[in-house]
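> Here you go, sequence then predicted model.
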Amino acid sequence: METTLLGRLRHRLATDAVSRPKPKDIIRALADDNQAPPDHAGLRDLAESVAPDLTGAGRLQAFLDDPDVTDVVVNGPRRVWVDRGNGLEQTSTVFGSSDELRELAVRLAAAAGRRLDSACPYVDVRLEDGTRLHAILPPLASNGPYVSLRTHRQRAFRLDELVENDTIDPDAHQLLRRIVSARLAFLITGGTGTGKTTLMNSMLSLVPPRERIIVVEDSRELAPTHPHVLSLQSRLTNVEGRGRVDLAALVRQALRMRPDRIIVGECRGVEVTELLSALNTGHEGGAGTLHCNTAADVPARLEALALPGGVPRPGLHAQIASALRVIVHLGRHGSGRRVEQISLIQRRESELEVTDAYAFGRRRPAWTQLQRMLRERDA
């Protein structure tokens, strides 16, 4: 279909204040544009052919509707890749031109209330259905535009479902349940796309319903199956450069909201010090996610995030050792993702040490210590 026609239809629908056009709206716009075929069947077919490019994510919508797809990445108009849990695989879907792809990205951003143009050439925003959109335009994207979409599933997986799809084994399943029950603070770590959010949702769904969970995130992703979850989302500056609310500020606000557990969706900066402070003031059972290659990298990653905030290294180590207990590390294997390590973090003299309690289906050196911690909390 001609892009010019699509452009005119979008303009007409926008003029009529139709944000989510239905088939009848598209048919009316075609008729107003003098593009309506004389017969009913032809009009219906034409409306159906243009509808995907006027609603949702256009030709990418089918991937977002696929329950197996977690990510859709577009590396310019001729290369569309998807991740169905086995790593990225290229599809046969292509766009007619860079302008067509740009129009889609701009439309999706506008639907979420954000600007994407030459003055604001990138955007990171949550769409109405929960999908996370990141887009960046040329010339910053040399062969772009580049578009990344991360799907949002409305239902959190149960831990036993993660056992069925080989993300966790039965022994790890029982350990994770006991960690939540014991209110041990934990971090879920791993690389991009390893399933950190999925596992966090599953573990938080095990929290007793009488407890109040407050989740702090840059962009809302966590949606555990739990009756008492409050989500706080950071805010960027407006066009005047004002109004920014960062994660650190939201963690401070969460402390005043009578939380039983505070969760930071993804620790990316100095807000990690606020989380550590919260966990050190009687708020047990808190958690967060963190990008790491291995569980052993956690101390260095926390230092890299927290030290620029002015916290002395010895003081930071003391906070980490008293606040955090368990690291659950995810990685990729063969045809999917799985929990590779469950480790303890503790202070040894002046340094932090990470010791595996369970890894690759086997008990490791810190197993006895983890079992003792769980028994002490009747878990």
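That came through fine.
> Could you use CA atoms for every contact and neighbour count after this?
Fine.
> Quick one: end-to-end distance for stretch 197-215.
Chord length of stretch 197-215, first to last residue, is 12 Å (C-alpha to C-alpha, to the nearest Å).
> which stretches of the stretch 51-200 of the chain form helices?
Applying DSSP state H, counting those that start in this stretch to the stretch 51-200 of the chain gives helices spanning 61-65, 98-111, 159-164, 170-181, 196-204.
> hang on, Gln319 is in a strand, isn't it?
No - using DSSP: H, G, I helix; E, B strand; the rest coil, the secondary structure at Gln319 is helix, not a strand.
> Second structure for comparison follows:
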Amino acid sequence: MSLKDRISEKTIQESDLEKEIIKRVKKMIKTKAYDLNPVFNNKEHFKDKIFLIIKKEVEEYFNIANYHIKNEMIERIFYDTCGLGILEVYLGDKEITDIFIQDLEMVIIKNGHKIFLGQVFANMDEVYLIIDRIKENSGKIIDQRIPFLNTDLYEGSRCSIVIPPVSDKVYISIRVFNCLDFKIDDLEKAGMFDGKVKNLLKYFVENKQNIIIAGGMGTGKTTLLNTLIKLIPSDEFINIIQDTPEIKPLNHHYARLLTTRIKSREIDYEINQERLLFETLRMKADRIIIGEIRENISAYQLLQALNTGHKGSFSTIHADSGFDALTRLETLSMEYRQNLDNMMIKRIIARAINVIIYLENQLNGEPDYIKRKIKEIITVDKNLTKEGEYQLTYQ
């Protein structure tokens, strides 16, 4: 049985020696980690450096001959000292997409199935310890005056926390960052689309169509976006703008990643999508990718950029249908450029956007089984009708 299984099932029985080792190494880490605050350093570097410190101290001060016991101990100490406790078990499982915590209880979504794990924490102190570590790493505040926290964890997962008095319990929702390794064949096997749609998606990317991926929360927009990026030729320049580090173009030599920053106790200035899009337009880029269109100014400026030669660009947007994605782009753009009439905005959108892909979660015959699926693929003609409406073709 692996260490992670033993943690998740709470069957670890530590000897007195193991407890002493954990206590000793925790004290050492506490005195040495003052300059390793992940707010100021690369988060993966922070994790690796702390792990090496633990490994060095265990090997130097304690003679543990058994290789597996030693590595289990190092991993356990890391989880307890610097990680997120039992959450590390589930964050490392590539089959898990979502984690929901309500006080001491946990629900996960694994392979599309909702699984109620029941009580996984011994007491609320464990829960609040995890919240404190998330808070410290984010540089943000959460307390009774500000009982909300939205941030990304050190490995990229999105996290939302709500605590009393605005809620009756502590609620932690985590969207697990595990979408990087999916290739287009993986998503076909998972049932997101069939072979015909797979070939259509390949055609869109190869022929540099500007694509908007639409859908509700948790429908797989970022997962599909990452997968489409893998289809881009590796010699093309890609500029990627994102709010959280969800997009990582693996094995792509010419990708530039730009991430927004919010104002916090440690960072006294904000860098938003508008500023990053302005900067990326000054850099050579064959394609521009925005993780999610949220701001009205970035919506309008992206449309302008797509009308000036950046073909084959992608983005995502929250919407209830493919057509609703177009109307959301209209609304956001008109909020920014109020002097433009609706007809002019529609013309700009029609010339900029070639394809809308709409995703939704579908029940797959079982009450607790959810499947992410492409519901609509819409191609947009560059010209409006005489009545000023979009000419749409549903694939």
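Great, that's in hand. Remember, predicted model here, so these are calculated numbers, not experimental data.
> thinking again about what came up before, of all the helices of the stretch 51-200 of the first structure, which one is nearest Pro77 of the first structure?
The minimum distance between Pro77 of the first structure and the helices of the stretch 51-200 of the first structure falls on helix 98-111, with 5.3 Å, by C-alpha to C-alpha.
> in the second structure, what residues pair with stretch 293-307 of the first structure?
Structural correspondence for stretch 293-307 of the first structure: residues 320-334 of the second structure, per TM-score structural alignment.
> If you count neighbours, what's buried in that stretch?
Applying a neighbour-count criterion of 16 or more other C-alpha atoms under 10 Å, one finds 321-326, 328-334 buried in stretch 320-334 of the second structure.
> which ones among those are found in helices?
If you go by DSSP state H, those have 322-326, 328-334 in helices.
> Closest to Lys373 of the second structure out of those residues?
Taking C-alpha to C-alpha as the measure, Lys373 of the second structure sits nearest to Gly322 out of these, at 13.4 Å.
> Excluding sequence neighbours, find me the nearest residue to the closest one.
Tyr358 (5.2 Å; C-alpha to C-alpha, 6 or more residues apart in numbering).
> List the buried residues in stretch 76-89 of the second structure.
76-79, 81-89.
> so how far does it reach from one end to the other?
End-to-end span of stretch 76-89 of the second structure (C-alpha to C-alpha): 11 Å.
> can you check stretch 250-270 of the first structure too?
Terminal residues of stretch 250-270 of the first structure lie 12 Å apart, using C-alpha to C-alpha.
> who touches Leu258 of the second structure in this structure?
Taking C-alpha atoms under 8 Å, 6 or more residues apart in numbering, we find Leu258 of the second structure in contact with 239-242, 276.
> Tell me which of the residues you listed fall in strands.
Per DSSP state E, strands hold the following members of these: 239-242.
> Relative to Asp194 of the second structure, which of those residues is nearest.
Nearest to Asp194 of the second structure among those is Ile240, at 28.0 Å by C-alpha to C-alpha.
> Near the closest one, how many residues? Count them for me, please.
By the criterion of other C-alpha atoms under 10 Å, Ile240 of the second structure has 25 neighbours.
> what do you get for Met203 of the first structure?
Neighbour count for Met203 of the first structure, taken as other C-alpha under 10 Å: 22.
> Which position in the second structure pairs with it?
Here Met203 of the first structure is matched to Leu228 in the second structure, going by TM-score structural alignment.
> Same check on Cys267 of the first structure?
Taking TM-score structural alignment, the alignment pairs Cys267 of the first structure with Ile293 from the second structure.
> Please convert the buried residues of stretch 320-334 of the second structure to a markdown table, extending it with distance to Ile29 of the second structure.
Converted to a markdown table, those look like this (distance: C-alpha to C-alpha, whole Å):
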| residue | distance to Ile29 of the second structure |
| --- | --- |
| Ser321 | 51 |
| Gly322 | 51 |
| Phe323 | 54 |
| Asp324 | 52 |
| Ala325 | 49 |
| Leu326 | 52 |
| Arg328 | 49 |
| Leu329 | 49 |
| Glu330 | 53 |
| Thr331 | 51 |
| Leu332 | 48 |
| Ser333 | 50 |
| Met334 | 53 |
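> Let me know the closest of the residues you listed to Arg372 of the second structure.
The closest of these, once distances to Arg372 of the second structure are taken by C-alpha to C-alpha, is Ser321, at 14.3 Å.
> from memory the closest one sits against Ala214, does it?
Yes - if you go by C-alpha atoms under 8 Å, Ser321 of the second structure and Ala214 touch, sitting 7.1 Å apart.
> Go ahead and flag the most central residue of the first structure.
Glu221 (4.5 Å; C-alpha atoms, centre = their mean).
> Quick check: the aligned residue for that residue in the second structure?
Per TM-score structural alignment, Glu221 of the first structure is aligned with Glu246.
> about what we covered before: which neighbours do Ser321 and Ala214 of the second structure share?
With C-alpha under 8 Å, 6+ apart as the test, Ser321 of the second structure and Ala214 both reach Tyr358.
> Can you report how many residues lie near Leu241 of the second structure?
Careful, residue 241 of the second structure is Ile; it's not Leu. With other C-alpha under 10 Å as criterion, Ile241 of the second structure counts 26.
> Can you list the buried residues in the lengthiest strand in the first structure?
In the first structure, taking DSSP E as the definition, the longest strand is strand 336-348. Neighbour-count burial for strand 336-348 of the first structure flags 336-346 (criterion: 16+ other C-alpha under 10 Å).
> for the aligned partner of Gln341 of the first structure in the second structure, what are its contacts?
Under the alignment by TM-score structural alignment, Gln341 of the first structure pairs with Glu376 in the second structure. Neighbour list for Glu376 of the second structure: 321-322, 356-359, 394-395 [criterion: C-alpha under 8 Å, 6+ apart].
> separation between the nearest residue to Leu332 of the second structure once chain neighbours are set aside and Glu266 of the second structure?
In space, and not counting its chain neighbours, Leu332 of the second structure is closest to Asn296: 4.3 Å by C-alpha to C-alpha, 6+ apart. Distance, Asn296 of the second structure to Glu266 of the second structure, by C-alpha to C-alpha: 27 Å.
> Which one's more surrounded, these two?
Neighbours per residue (other C-alpha under 10 Å) separate Asn296 of the second structure from Glu266, with Asn296 holding more: 21 against 11.
> My guess is that one contacts Gln338. True?
No - Asn296 of the second structure is not in contact with Gln338 according to C-alpha under 8 Å; the separation is 11.0 Å.
> Return the distance of the nearest residue in space to the match of Glu221 of the first structure that is not next to it in sequence relative to Asp243 of the second structure.
Take Glu246 of the second structure and drop its neighbours on the chain: the residue closest to it by C-alpha to C-alpha, 6+ apart is Gly156, 5.9 Å away. Distance of Gly156 of the second structure to Asp243 of the second structure, given as C-alpha to C-alpha: 11 Å.
> Perfect, I'm done here.
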